[in-house]
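Novice: Here is a sequence with its predicted model. Questions after.
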Amino acid sequence: MLDITSRLRVDVDAWVAAQMDMGVCDAIERNASAGRPAAMSAPQLPKVAGIDPTFPAPAHTSAAAHPMPDVSPPPGAVIQDRLAGWVSDLTTLHELTERLAATGTLDAALDELLDAGAALVGARRGMVVLEPPRDPAHDSVHAGAPGTAPAPRARGLGLARADLGHIETVPRDVTDLGAMLRDRHPGSPAPAPVARPDLLAGDLHPLHREVAVRLGFAATYTCPLARDGSGTLGAAVWMYDEPAEPVERQTHLVGLYMRYATEHLARLLELEHARATVATVAGELLPPRLPRVPGVGLAVRHRTGERGGGDFYDALPLPEGALGLAVGSVSGSGPSALAAMGRFRASLRAYAVMEGEDPVAVLSDLELLLRLTEPARTATALFAYAEPAARRIVLAGAGHTPPLVIGERRTEFAETSLSAPLGMLSCWEAPSAELTVEPGETVLLYTDGLLRRTGEAMDRAFAKLHSAAAGVPRSARSDPSAVAGHVLRTMLPDGLDRTDGAEDVVLLAARFD
C-alpha cells in the first residue's frame, strides 16, 4: 500500500509541477489526446500591406478554453483539385491547338505559335525559325524534290525587323536555337528544350551578350519543333525581360503544344511545296515572255490557283506584222488539267500560224481536235487576229468572256457572238466580230477566274470590272502594265498571292499606238 501511494504521490506532484512551470492551459494542451490543428502549424504568410502576421500575441491574451478539433479535408478533395487542374490545362491546350489548326498559311501559323507559346511560358517576346530538314540521300527537302528547298523562315513576336537583324548577327552555333538546328537530319533524336533562367549570369559569346543587353532580355526558353525520327523542323525561343524560368506545368503544356504545331507546320510545308510545284509547271507551259511587235505594247498578269487549273494565255507574232492574242480555260483542275492546257495551247498556236487570219477556223479546228482526242473535256477560248498597223482586230469566242476596250473616250465591252464552249456541241461554229481601236486604246482580255475571285455574282463582277477599267488614271493609260495592275488591284485588293483563291487568273492587256 505504501509503495502504491508513494508512486501516486510522485505522479501527481510531477503533474502539478508542470502546471506551475507551463501554465494550466499549456499543460492541458500538451497532454490532450487531440493534436494541434494543422492550420496552426503551417508556415505563416508573408507580410502584406504593412501587416506582419508573425507579430506575437499580447501577453494578456489567453488560449482557448477548449482545444480546436483537427479539421482534415474531405477524402476526395485533393483528387478533385488535381482533376480540375488537368481539365483546365486540357481546355487551354484544346483552344490553342484549334486556333493553330485554323491557320492556312505558314506565316499565320508561325505567328499563332509564337502567341500561344508566349502565353504558355509567361514570356512577352519570342522568335521562331522554320528550316525544314534535308535528306542527305537526295540533298533536298525531306518532303520535296531536289532543288526546291525553301529558304529559312523567321518570325518575331514583339520584335521589330531591326531586332531580328541584330539577333541574326549572333553566330548561330553559340545559341541554343542554333544548336537545335545543327543536327536535324531525318533519323536524329528530337533535342530537349533548354531554359536559361539567368542568361547574363552565364558564359555568353560577346555578340550574344551585346544583343541581349541591347534588346533587354535576361532569360530565354528554347523549344524545338521536332518529331522523333523525322528531324528538326525548326525551333522557337521565348525571351523574358527579367530572370525567370517556366515551371514544370508550363513546360509540359508547351511541349505538348509544340508537338502538335510540328505536325501542322509539316503539313503546311508540304502544301506550300505542292502549290509551288503546280505554279512552276503552269509557268513552264505558258509563254516565258511576251513578244515585241511594232505598234502594240503587251502586259500580262497570271496566277495559277492552289489546285492548278487550266487557264492560259498566248501572244503569237504572225506573218505580215500581225499578232495573235488568245486566252482560254480548259475544264478541270490539278495535273491533268495542266497537261490538257499545254496540249490545247500548243494546238492553238499551230492552227493560228496556218490560218490565224480566220479566228473562226482556228477555233473550229480546236473543237474538232478536242472532240476526237479528249471527248470528256471542254474548254472556253477567245482568239483575236490583230493588225497593229491598221488597229484592226478580228476575234471569235467560244463560251468566253468578252474583251474590254479602255480608251480616253470610252470604256466598253466589245460585242462578240454568243456561243457554247468547245466540246459541248457536235459541231461548233460561230460568226466572228471585227473591232477597230483608236490610238492609245487598250484591249483587255481576261478569264472568268478574275470575276469569280471577287466573290460577287457575275453581273456585279462585270460591273466591278468595268468600273475598275474606267477608273484607270490618265497618267497610267499609256502603259499596259500599269493598266493591268490597276484593274487587278481594284478587282482583288488582296492580290494574286491570296492562297485560298481556287480560281486561275489571267489578265492580258494590249495597247495599240
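Specialist: Cool, the structure landed.
Novice: From here on, just use CA atoms for contacts and neighbour counts.
Specialist: Noted.
Novice: those helices in this protein, which residues are they?
Specialist: When assigned using DSSP state H, the helices of the chain occupy the ranges 2-22, 24-31, 38-41, 77-101, 106-121, 161-168, 176-182, 206-215, 248-285, 335-355, 359-373, 449-452, 458-470, 480-491.
Novice: so which of those gets nearest Arg155?
Specialist: Smallest distance to Arg155 across the helices of the chain (C-alpha to C-alpha): 6.8 Å, for helix 106-121.
Novice: for comparison:
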Amino acid sequence: MLAATTRIAHELHELPELPELPELQEQHEQQLDDTPILQIMEGAPHGILIASAVQGGTALYANAKLGDIFGTRVSTGPGELYAASTAIFDRNGEPLAFEDSPLGITLRTRRPASAELQYRIPGEPVRWMDITTTPLDCPRRGPVAVAYIHDISSRRHAALELDEANRRLGQQLDDLTWVHRLTEELTEDASLEDTLERVLAEGAQLLHAEFGVARVLDEQGQMRTRAVHGVPPGKPEMHQALQEIGPQHLLVADILSEGGSTIIEDVLNHPSIGQELRDLARSTGFRALYALALPGAGGKPVAAVAWAFAQAGRPTSRQRQLTETYCRFAGQIAENNHLYEREHAIASTLQQSMLAPRLPDVPGLQIAACSLPGAQGMQAGGDWYDVVAFDDGTAGLALGDVMGKGLGAAAAMGQMRTALRSYALVEGQDPAAVLTDLNALTVDMSLTDMATVLYAHIDPAARRAVLASAGHCPPLLVDGEGARFLRAGQGVPLGVVDDWSAEQEAVELAPGSLLILYTDGLVERRGEELGVGLERLRQSALAAPTEVGELCAWLMHDCLDEGVGPDDVAILAVRLR
C-alpha cells in the first residue's frame, strides 16, 4: 500500500498543470487513465479513492471496487464528494462532517487518518466502512489524499447480531434471577395475605402500575378481595373502591377458568366495559387494567390479581412474560397458604372445642386459664389444659403440649385430654400414676411421637399440692417468700419410652399461694436461652395483679412481644384462698 501511494503521488506530480474546472477534471481523468498504476488499482480487492480539497472535496479517481461497495458510481464532479458526505455517520450512528472524516482530516492536516464509518442511504441497509487515508505529496496540485476503503458490513452486522444475542441472553438470565429471588421471598410469607400483598407490590414495580388488587376463590366459589396495593394513607374510600375491581368487572371469568390473562388498554373507551367500571376508573384514577389468574399446582386458578394504570396502554411483552412466570410460582405458594389457612381454621376450631368450655368451681381455690394460638405459622398446635373437680373438694390440674401442628396434633390433644380426665377420676390423687397410664395409652395407640404433660393434684383444705411432670416446663410457685420454679417430679415426655416413671413431688401451699402452669410458648424465643425466658416469667409473676382473672392477660402481654408469639401458649393458674 505504501509503494502504491508513492507511485500515485509520483505520477500525479508528473502531470502537466491542470486548467480551471471543469476542464481540469475532464483532462485530469484522461491523464490518470493512461497511467500504469491505475491498472493495478482497478484490480484491487478494496475500494480506492483519490481526492483533492478543491471545492471542499472532489474525487479525482475512484476504482470499480468502490462503485461496487457503494452500489453506485462515485461522481468525480467538482465538490460532489463533499456534498455526498451527508450520508456519512460515525460508528455511533451520529452525523459526521466531511472535514472530520478520515479523508477530510488528511486533506486538512496532511496527516494519515483512519476510522470505521457508517454509510446510510434511506431505504437501504447500513454499510460499514473501514477507511484509511494517506496524504499524497503533490505540491502543484494542492492537498491531495488517497483513501483505502474496506467494506466490513458483514463483519459488523455479525458482531452486532452477536452483541444483541448476548444482550438478550443476559436479560433472560437477569429475568430468571429476578423470578427466582422473588419466588424464594414468597416462601417466607406465613399467610395468604402476605403472599398476595407481595405479589401485588412486586408486580406493580415491574409493570409500573399504580394500584393492584388480589381476590381469592372461597369455599363457596365466590371471589373475595384479600389484598389491595397502592392506596395512599387516609383514603379509605379509595381502598373500598379498589376492592370492587374483580373478575366480574374485568371480563376474565372465562380466562380465569383457563388460567389465563386479559388486558384492557382503555377502560373509558373499551366497547365491552360497563358503566360501573368506568365510574370506578374515574373515581380512583386509573385508565388501563391487566389481570392474571394465579394457577395452583394442578393448573386450576386459586386467585386472581389485577393491576391498574393511570395511563391508557398495555405492558410490554417482556413485562407480561416476567409477570406471568412469577405468578405461576406465586399461584402454587398461594394455594399452599390457602390450604394451610383452611387447615389452621379447622384445627383451631377443633382445638378450642376440646378445651374445657368453663372451669369448675372448687371451694378454696381461684382458677383461671387461657390459650393463645401462635400469631406466626399457618397451623394450630396441640397446647391444652383441663381441670377436674373431685367430690372430696380436691382438684386435678393438667396442662400439656402435643408435638406437631395441624389436625393431627389437635386430634391427639383431644384424645389425650379425654384419657387423662378418665385416669384422673380413677386415681387422680396420684399424679405419677395418672401420667404412667397416659403414657401407656399414648404408646399403645401411637397418638403422637412425643407430648409433654404436667399434672397436679391440689387439696385446698390441707394446703398441699402433689405434682408430676412428663418433660414439661417447671411450674412457678408465687407466695410470701417470692417466686420459684418447682422441680415437680420430672420424667421424660410421654410417647418416648414404653415404661414411664417419675418421682412425684409434694409442695406445701401457704394461704394466698399462686401456682402457674404454662406451655413453652410463653418462655421460649428464637436465639434466646431458656433461662432468660424463665426469669422474665418469674419477674412478671411477681408484678402481676392479685386477681387471678387478670393474671393470664398480664403474663401474655408482659412475656410475649406485643402480646403475641410464634407458638401456641396455654396458661393455667390457681390461687389458694
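Specialist: All right, it came through fine. Computed from a predicted structure; not experimentally measured.
Novice: Got a TM-score for the pair?
Specialist: Structural agreement between the overlaid chains, expressed as a TM-score with TM-score structural alignment, normalised by the length of structure 1, amounts to 0.71; 459 aligned residues with a C-alpha RMSD of 4.7 Å.
Novice: still on that earlier bit, in a markdown table, list the helices of structure 1 along with distance to Ala299 of structure 1 and mean neighbour count.
Specialist: Formatted as a markdown table, these follow (distance: least, C-alpha to C-alpha, whole Å; neighbours: other C-alpha atoms under 10 Å):
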| stretch | distance to Ala299 of structure 1 | mean neighbour count |
| --- | --- | --- |
| helix 2-22 | 104 | 11 |
| helix 24-31 | 99 | 14 |
| helix 38-41 | 83 | 10 |
| helix 77-101 | 39 | 13 |
| helix 106-121 | 31 | 20 |
| helix 161-168 | 34 | 14 |
| helix 176-182 | 44 | 20 |
| helix 206-215 | 47 | 16 |
| helix 248-285 | 15 | 17 |
| helix 335-355 | 19 | 18 |
| helix 359-373 | 22 | 19 |
| helix 449-452 | 16 | 21 |
| helix 458-470 | 15 | 17 |
| helix 480-491 | 5 | 20 |
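Novice: Glu434 of structure 1: which of the ones you listed is closest?
Specialist: Of all these, it is helix 359-373 that lies closest to Glu434 of structure 1, at 10.7 Å by C-alpha to C-alpha.
Novice: what's in contact with that closest one?
Specialist: Residues lying outside helix 359-373 of structure 1 but in contact with it, judged by C-alpha atoms under 8 Å, 6 or more residues apart in numbering, are 344, 347-348, 351-352, 355-356, 377-378, 381, 383-385, 394-396, 398, 422-423, 427-432.
Novice: still on that earlier bit, compare the helices of structure 1 and report which one is nearest to Pro69 of structure 1.
Specialist: Taking C-alpha to C-alpha as the criterion, helix 38-41 is the member of the helices of structure 1 that comes nearest to Pro69 of structure 1, at 9.8 Å.
Novice: Would you pull up how far the closest one lies from the middle of the chain?
Specialist: Centroid separation for helix 38-41 of structure 1 versus its chain: 54 Å, with C-alpha atoms, centre = their mean, to the nearest Å.
Novice: If any of the contacts of helix 359-373 of structure 1 are buried, put those into a ChimeraX selection.
Specialist: In ChimeraX, this line selects whichever of the contacts of helix 359-373 of structure 1 come out buried by 16 or more other C-alpha atoms under 10 Å:
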select :344,347,348,351,352,356,377,378,381,383,384,385,394,395,396,398,422,423,428,429,430,432
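Novice: Just to check, Met223 of structure 2 is in contact with Ala214?
Specialist: No: here Met223 of structure 2 does not reach Ala214: they are 9.4 Å apart, not a contact under C-alpha atoms under 8 Å.
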